[in-house]
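Student: This is a predicted model, with the sequence first.
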Amino acid sequence: MTSSPKVENMFSVEGRVALITVAYHDSGGGAGGLGALMAEGLVANGARVYLVGRKEDTLKVEVSRLDKISPGKARHFAMDITVEEDVDKLVKFIEQYEDSLDFLVNNAGLSIFGPPASYLDPLDKLQANLKEPPLETWKACLATNSWAPYTLTVSFLHLLARAAQKGGRGSVLFITASGTQSWNPNLKFSGYISTRVGAEHIARILAAKLTPHRIRVNVVVPGIFPSIATRPDDPQGLAYPNTVSHIVPFKRAGFPEELIGTIIYLASAASGYMTGERIAVDGGFGLISNGTNKFLPDGAL
């Protein structure tokens, strides 16, 4: 029987092994995006982190930055998470260095939005705009946002299960989006949100199936955080002060530490009795996103 963690060590990630897939909008490699925030928080608190993304040059830059925080705690692997052969190569790469995996963060995502399609539009315009996203767009979003996190999680089950035997480890996160629980009729429609919905359902299915093995699977929904994709100095960006103050009840973007704190909690023994849950770190944005707020920009969800 697994013993309970000591109170003073409940939030420790010291010595734990994490793998983070990097979102496509993170410059193709992570620098300055949410994946970078998560990696920085974990490395700074003693974890070893493997960063996975498409562009090796950008990944190397990110690993160099992490090395300045804690030398030797970060490695990278360049791959396409939508290619099954690449997933197999990643597993073999990790197995060269680790016999277990404590924390898997399915953070990578592909967002492609179609043209605006408000419920207030004339029917002919609404129909034309809703039809515009081609099948290839749907396929690309499905592969990245639903299939890839499912396949990565399943491919690492043997390493996650070994970690879970140690108690409080073997944790999986699916990073999704606020729009998965929104049907605001003013917003653009795309396969992006639908495939993020699919990811959340997959996470709960896996959470249920993996309970006998004590592998935990949860969903985290980040709100608006300053990053390379949402720069506060970009008037068209969601983190722009005038915009974020209108669409987030807390009237500000999130602080990096507020996201990092949630990630560390879910990587640590403190969350060892939690699985199948959806946690929004969004300043209350999800609570109002179904309203017809005229200040809500197209694509905000």
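Tutor: That came through fine. Residues are numbered from 1 along each chain as shown.

Student: Please count neighbours and contacts with C-alpha atoms only from this point.
Tutor: OK.

Student: Who are the packing partners of the strand or helix carrying residue 260?
Tutor: For residue 260, the element it lies in under DSSP states H and E is helix 256-267. When contacts are defined as 3 or more C-alpha pairs under 8 Å, 6 or more residues apart in numbering; DSSP states H and E, helix 256-267 sits against helix 34-44, strand 278-281.

Student: mind redoing it with 10 Å?
Tutor: Here helix 256-267 touches helix 34-44, strand 103-106, strand 171-175, strand 216-222, strand 278-281, going by 3 or more C-alpha pairs under 10 Å, 6 or more residues apart in numbering; DSSP states H and E.

Student: Which residue, neighbours along the chain excluded, lies closest to residue 77?
Tutor: Spatial nearest neighbour of residue 77, chain neighbours left out: residue 52 (5.0 Å); criterion: C-alpha to C-alpha, 6 or more residues apart in numbering.

Student: Now do the one you found: how many residues are near it, please.
Tutor: Summarising burial for residue 52: neighbours were counted as other C-alpha atoms under 10 Å, giving 27.

Student: A further structure is provided below for comparison with the first:
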Amino acid sequence: VASELQVVGWIEQIGSTSGRLDAAFNNAGITGPAKRIEDYPLEDFQRVIAVNLQSVFLGMKYQIPLIKRNGGGSIVNTASIAALTGPGGMSAYAASKHGVQGLTRVVAMENAAHGIRVNAIAPGWTETPMVAANSQQNPAFAALAQNAIPAKRGGKPEEIAAAAIWLASDAASYVTGHMLTVDGGMTIGGFEP
């Protein structure tokens, strides 16, 4: 997803096969190592930015012309609650997800008049293989995250997918430039009485 040639190839294949693109979901991500900024290897930082942010840029860059050809559509990008917070040891991940939010808003502004809605979802703790691996790498973050969820459970991948489907659907026809937080209340920041 970080390769321009691969992204161009996929979009060209969609265009030649169906002649249109109505909705796209840019959903790829890696966490990278859990290290303080002064110990964070540049190569790891660049890889996280490439997979998490550059891929969204490339996706939208090549999806937009095909969506425009059909008179409009929808793009949903996966950010993270890390676009709202600053999880220690995750500088590249947080930077990439803040970037996804920024790209989403810019591209939404540029394309609203063309009938293209661009939104993002910000999943919280979701029970995926990536989150399980990150929990082993950064147990302090895992413990804090699990204790901070008012819903008292992690999200299911299908719950995140349902939010993306809603944003891509006509039911969200007047929603653009928005980042929908899907986190079981994790970013509320309060506590029970």
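Tutor: Alright, I've got the coordinates. Source: prediction; values computed, not measured.

Student: What's the TM-score once they're superposed?
Tutor: Once the chains are laid over each other, their TM-score by TM-score structural alignment, normalised by the length of the second structure reads 0.84; 187 aligned residues with a C-alpha RMSD of 2.7 Å.

Student: so where in the first structure does the helix ranked longest in the second structure end up aligned?
Tutor: What stands out as the longest helix in the second structure, according to DSSP state H, is helix 91-111. Counting by TM-score structural alignment, helix 91-111 of the second structure lines up with residues 190-210 of the first structure.

Student: Could you check how far the matching stretch is from the centre of its chain?
Tutor: The chain centroid and the centroid of stretch 190-210 of the first structure are separated by 12 Å under C-alpha atoms, centre = their mean, to the nearest Å.

Student: what's the answer for stretch 138-147 of the second structure, then?
Tutor: 21 Å.

Student: superposed on the first structure, where does the longest helix of the second structure end up, distance-wise?
Tutor: By mean C-alpha distance after the TM-score superposition for the first structure, the fitted helix 91-111 of the second structure averages 0.8 Å away from its aligned residues in the first structure.

Student: So for residue 90 of the first structure, what's the nearest residue that isn't a sequence neighbour?
Tutor: residue 77 (7.1 Å).

Student: and the one you found, what is it in contact with?
Tutor: Contact analysis of residue 77 of the first structure by C-alpha atoms under 10 Å, 6 or more residues apart in numbering lists 21, 50-56, 59-60, 86, 89-90, 93-94.

Student: Now it: which helix or strand?
Tutor: strand 74-78.

Student: what's the angle between that strand and helix 34-44?
Tutor: Angle, strand 74-78 of the first structure to helix 34-44, by axes from the mean of the first three to the mean of the last three C-alpha atoms, to 10 degrees: 150 degrees.

Student: what stretch of the second structure does strand 74-78 of the first structure fall on?
Tutor: Under TM-score structural alignment, strand 74-78 of the first structure corresponds to no residues of the second structure.

Student: for the next helix or strand along the chain from that strand, which positions count as buried?
Tutor: Sequence order places helix 84-97 as the next helix or strand after strand 74-78 of the first structure, per DSSP H and E. Neighbour-count burial for helix 84-97 of the first structure flags 87, 90, 94 (criterion: 16 or more other C-alpha atoms under 10 Å).

Student: so which of those comes closest to residue 112 of the first structure?
Tutor: Lowest distance from residue 112 of the first structure to the buried residues of helix 84-97 of the first structure (C-alpha to C-alpha) belongs to residue 87, with 23.2 Å.

Student: Map the closest one onto the second structure.
Tutor: Match for residue 87 of the first structure (TM-score structural alignment): residue 7.

Student: how about its match, what does it touch?
Tutor: Residue 7 of the second structure sits next to 1, 13, 55, 58-63 when contact means C-alpha under 10 Å, 6+ apart.

Student: ok, now how distant is the residue nearest the centre of the second structure from residue 28 of the second structure?
Tutor: Per C-alpha atoms, centre = their mean, the C-alpha nearest to the average position across the second structure is that of residue 78, at 1.5 Å. Here residue 78 of the second structure is placed at a distance of 7 Å from residue 28 of the second structure (C-alpha to C-alpha, to the nearest Å).

Student: go on, residue 34 of the second structure?
Tutor: Residue 34 of the second structure is 19 Å from residue 28 of the second structure, by C-alpha to C-alpha.

Student: Residue 118 of the second structure now?
Tutor: Separation of residue 118 of the second structure from residue 28 of the second structure (C-alpha to C-alpha): 16 Å.

Student: Among those two, which residue is more densely surrounded?
Tutor: Using other C-alpha under 10 Å as the criterion, residue 118 of the second structure and residue 28 rank with residue 118 on top: 31 against 15.

Student: Give me the distance between that one and residue 143 of the second structure.
Tutor: Counting by C-alpha to C-alpha, the gap from residue 118 of the second structure to residue 143 of the second structure is 33 Å.

Student: hmm, back to that, just the buried ones among the contacts of residue 7 of the second structure, please.
Tutor: Judged by 16+ other C-alpha under 10 Å, buried ones among the contacts of residue 7 of the second structure: 1, 55, 58-60, 62-63.

Student: how about CSV for those residues, with secondary structure and distance to residue 69 of the second structure added?
Tutor: Output for these, formatted as CSV (DSSP: H, G, I helix; E, B strand; the rest coil; distance: C-alpha to C-alpha, whole Å):
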residue, secondary structure, distance to residue 69 of the second structure
1, coil, 23
55, helix, 22
58, helix, 18
59, helix, 16
60, helix, 14
62, helix, 12
63, helix, 10
